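Colleague: The sequence and its predicted three-dimensional model are supplied below.
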Amino acid sequence: MLSAESAAVIRATLPVVGAALDDITTRFYATMFADRPELLDGMFNRGNQASGAQRQALAGSIAAYAGALVHDPEASPQAVLDRIAHKHAAVGVTENQYTIVHKYLFAAIADVLGDAVTPEVAAAWDEVYWQMAAALIAREARLYQSAGVQPGDTWRPWTVVERREETPGTVSFLLRPADGGPAPRARAGQYVSVRLLMPDGVHQLRQYSLSADPGAAGDLRRITVKRVTGTGGAPDGEVSALLHTTVRAGDELVLSAPFGDVVLDEGDRPLVLASAGIGCTPLVGMLDHLAATGSTRPVLVLHADRSPADHAHRAEVHRLVEQLPHAQALFWYERPGVEEAGARVGLLDLTDVAVPADGEVYLCGPLPFLRAARAQFLRAGVESDRIHYEVFGPDQWLPGAAV
């Protein structure tokens, strides 16, 4: 909880700081990487930097955390902190890096806001930062301990057992620990980071969901990778392109331990697994887990895609749904095909779908899909705290965040 003095200052300055956060984070990253270029080697994704996704995610998380502290001081913004902690652990963030970030972030605040940053304002925002940092450091320490790794030392070589083409632009890799040891424990819905050495000698990483039940495959794990093609001036995905063009069975990949706060709950409520595009992967992992454990829960699988040919794991979803006694799947395609004669046309639309209002909803897909789908589920009577979402890459969307 903030001190009363700092809370008053944050409440008064949050609109100004919030409006300037994009400029602040732009200055922050530019200055930090100019002074500390080694941070781009295996820590920060260059594609997210170029697209602005990382900058927007940082700005959103700061505003959401500060807003939560002043608007609901008795509550801790758990969702914001947990999401960030899992992302940090998946890339090996360590405690000392918070000092580095503090140095460059507060220099950027002073540069952008100038004389508006009085000693009182600086002290109040400093309190916000270190409260947030302390909470994240504690959470990340627990995550590392639970994963059985030292802070920041989360990497391990894995052997590609099989490469499987899912669609023309999507490939799955079946992996086993290269050292012969057991695979780390994982839960359905979690992801791993893949760390690759790029042609220019710089390591880059990307998170990929476990697309099969991690509990039923022994020491095998599966990830599914869509080749990212840049649009609107954004660059192509470096990591996905290298995985598609160079990695074959017998090769080795370096993976992190599994992390991720959006995991399948073990209750008995009805489930809705809603996805778009490659967002299907963590939900296929959940569906696989339900089938492997003989679940009798009602399950509604909803997926939207460009066409049946673009729909990764489409046949597998049908097979898994058939194994579950109370499961149903509905698909939407912008370009329907004969492969799915019963599919619906267009984007996901819940108008005539019987959504269980007491169910747990899991969403994964592009941000426009997440926003539209969440709004539809809320209108269908699902409570907001039962709608869970996963975002690939930096989380630029914090529903309900106060700015």
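Modeller: Perfect, thanks for sending it.

Colleague: From now on I want contacts and neighbour counts done on CA atoms only, so please keep to that.
Modeller: Will do.

Colleague: Skipping its backbone neighbours, what lies nearest R248 in space?
Modeller: Spatial nearest neighbour of R248, excluding adjacent residues (Cα to Cα, 6 or more residues apart in numbering): R163 at 6.1 Å.

Colleague: With A89 instead?
Modeller: E140 is the one closest to A89 (Cα to Cα, 6+ apart), at 6.0 Å.

Colleague: Now that the one you found has come up, it's in contact with V91, right?
Modeller: No: E140 is beyond contact range of V91, at 11.1 Å (criterion: Cα atoms under 8 Å).

Colleague: hmm, back to that, count the residues that sit near the residue nearest to A89.
Modeller: E140: 27 surrounding residues under other Cα atoms under 10 Å.

Colleague: give me every residue that touches it.
Modeller: The neighbours of E140, taking Cα atoms under 8 Å, 6 or more residues apart in numbering as the test, are 85-86, 88-89, 151.

Colleague: nearest to V263, of these?
Modeller: V263 has its nearest neighbour among those in H86, at 11.9 Å by Cα to Cα.

Colleague: so is the residue nearest to R248 in a helix, a strand, or just coil?
Modeller: Secondary structure state of R163, per DSSP: H, G, I helix; E, B strand; the rest coil, is strand.

Colleague: Now do the same contact list for it.
Modeller: Neighbours of R163 in contact, by Cα under 8 Å, 6+ apart: 171-174, 248-249.

Colleague: one more time with 7 Å
Modeller: R163 is in contact with 172-174, 248-249, counting by Cα atoms under 7 Å, 6 or more residues apart in numbering.

Colleague: got another, please set it beside the one above:
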Amino acid sequence: MLTAESAAVIRATLPVVGAALDEITTRFYARMFADRPELLDGMFNRGNQASGAQRQALAGSIAAYAGALVHDPEAAPEALLDRIAPKHAAVGVTEEQYAVVHKYLFAAMAEVLGDAVTPEVAAAWDEVYWQLAGALVAREARLYQAADVTPGDTWRPWTVVERRDETPDTVSFLLCPADGRPAPRARAGQYVSVRLLMPDGVHQLRQYSLSSDPAGDGDLRRITVKRVRGDGTPDGEVSNLLHLRVRAGDRLVLSAPFGDVVLEDGDRPLVLASAGIGCTPMVGMLDHLVATGSTRTVLVLHADRSPADHALRSQTRRLVAELPGARAVFWYEHPGAEEPDAEVGLMDVGELALPANADVYLCGSLPFMREVRARFRQAGVPGDRIRYEVFGPDLWLPETADA
């Protein structure tokens, strides 16, 4: 809860601070990594740093959080906090690291805004930051406790039991714990971080959805990885290394499972809409529905370049056939004989008969989810019934947290 004095200061300075946040976060990351380069080794994604996505997401989240507090000083924006906390837990963020971020973030703010950062302004924004940090630390502590791991120490070795090529650019890895302990409990829709040592000696993390039913797999877990063919940037370095070098018998280091976009129990109808490799959490959800004998109405929607590029396509068809209340509609930019009934082009939900009172799950690129979510909203689906997953910095979060 912000004090009345701080709320007034934040309200007055938010336009100025908001306009400068991109420059502030740019200087923040540059200075922090110059002083603390170890943070790039297994904590921060250098692909997101190179693209600017991380600083954009940070700036957007700060502005959204501050704006929400100004709107209602006594309430925290729960949806925004609940989206950020699992991402932090999945990379092992600890309470101590918030003090490090505070030091460099506020130094950058003072550097960019100069004399505009009076003691009163600094105190008000300091209050916002520590309220945000405190709320996240509390949520992350609960997530670590639920996952039965020590805060920040979420990593375990896993053995690759099987490698299966799904498409020319997609491969699945079936994994089991290498330390002899039972696999951690997971829910359909969650993801794990993979921690990989790169050729230059730096560890990098990437998140991958569990692409089968974790509750029905015993101690086995499956992830499905699409190879990112980059242009020399770090974006595809982890996926390429997984594709080129990892085989059955090798070991990978995985985090405990996290993620707030999980399949909820109940009998409400479901719409699972995905594009490209966004199909992976949806297949995990379908697998769970089959394993539990679900009779829910399920509409599966997927868009891809072609049937040959559609990862887990055959398994999706099989799972849909095993669910009495399910049907699937696919869209392909380049149709193929494998799916003669598929639609041509991009996904268009405008003409579909959607099940009433459905929960909608989205996963795919940001442009895809923006467009499809807007169409679902136009069709009358409430915003709180539409859940989405973004891997990496969530540039969409400020727009959708309360919409």
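Modeller: Thanks, I have the structure now. In this text the structure is predicted, and so the values were computed from the model without any measurement.

Colleague: quick one: the helix or strand containing R195 of the first structure to chain centroid distance?
Modeller: In the assignment (DSSP states H and E), R195 of the first structure maps to strand 191-197. Relative to the centre of its chain, strand 191-197 of the first structure is centred 13 Å away, using Cα atoms, centre = their mean, to the nearest Å.

Colleague: And whatever helix or strand comes next after it against the second structure, how far off on average?
Modeller: Downstream of strand 191-197 of the first structure, the next assigned helix or strand under DSSP H and E is strand 203-209. Mean deviation of strand 203-209 of the first structure relative to the second structure after superposition (mean Cα distance after the TM-score superposition for the first structure): 0.6 Å.

Colleague: What angle do strand 191-197 and strand 203-209 of the first structure make with each other?
Modeller: Here the directions of strand 203-209 of the first structure and strand 191-197 differ by 160 degrees (axes from the mean of the first three to the mean of the last three Cα atoms, to 10 degrees).

Colleague: picking up where we left off before, run the chain-centre distance for the helix or strand containing the residue nearest to A89 of the first structure.
Modeller: Secondary structure from DSSP H and E places E140 of the first structure in helix 119-147. Put simply, helix 119-147 of the first structure sits 20 Å off its chain's centre (Cα atoms, centre = their mean).

Colleague: Pull out the buried positions in it.
Modeller: 121-122, 124-125, 127-129, 132-133, 135-137, 139-141, 143-144, 147 (16 or more other Cα atoms under 10 Å).

Colleague: do stretch 309-325 of the second structure as well
Modeller: Quick answer for stretch 309-325 of the second structure (16+ other Cα under 10 Å): 309-313, 316, 319-320, 322-323.

Colleague: Return the mean post-superposition distance for the helix or strand containing R222 of the first structure against the second structure.
Modeller: Here R222 of the first structure, judged by DSSP H and E, is contained in strand 221-226. On superposition with the second structure, the mean distance recorded for strand 221-226 of the first structure (mean Cα distance after the TM-score superposition for the first structure) is 0.4 Å.

Colleague: in terms of contact count, name the helices or strands touching that strand.
Modeller: The contact analysis (3 or more Cα pairs under 7 Å, 6 or more residues apart in numbering; DSSP states H and E) places strand 221-226 of the first structure against strand 170-177.

Colleague: what does the strand it packs on rub up against?
Modeller: Contacts with strand 170-177 of the first structure, where a contact means Cα under 7 Å, 6+ apart, come from 157-166, 183, 219-227, 312.

Colleague: cool, stretch 56-63 of the second structure as well?
Modeller: 18, 21-22, 25, 393-395, 398.

Colleague: let's see it at 6 Å
Modeller: If you take Cα atoms under 6 Å, 6 or more residues apart in numbering as the criterion, stretch 56-63 of the second structure is touched by 18, 21, 393-395.
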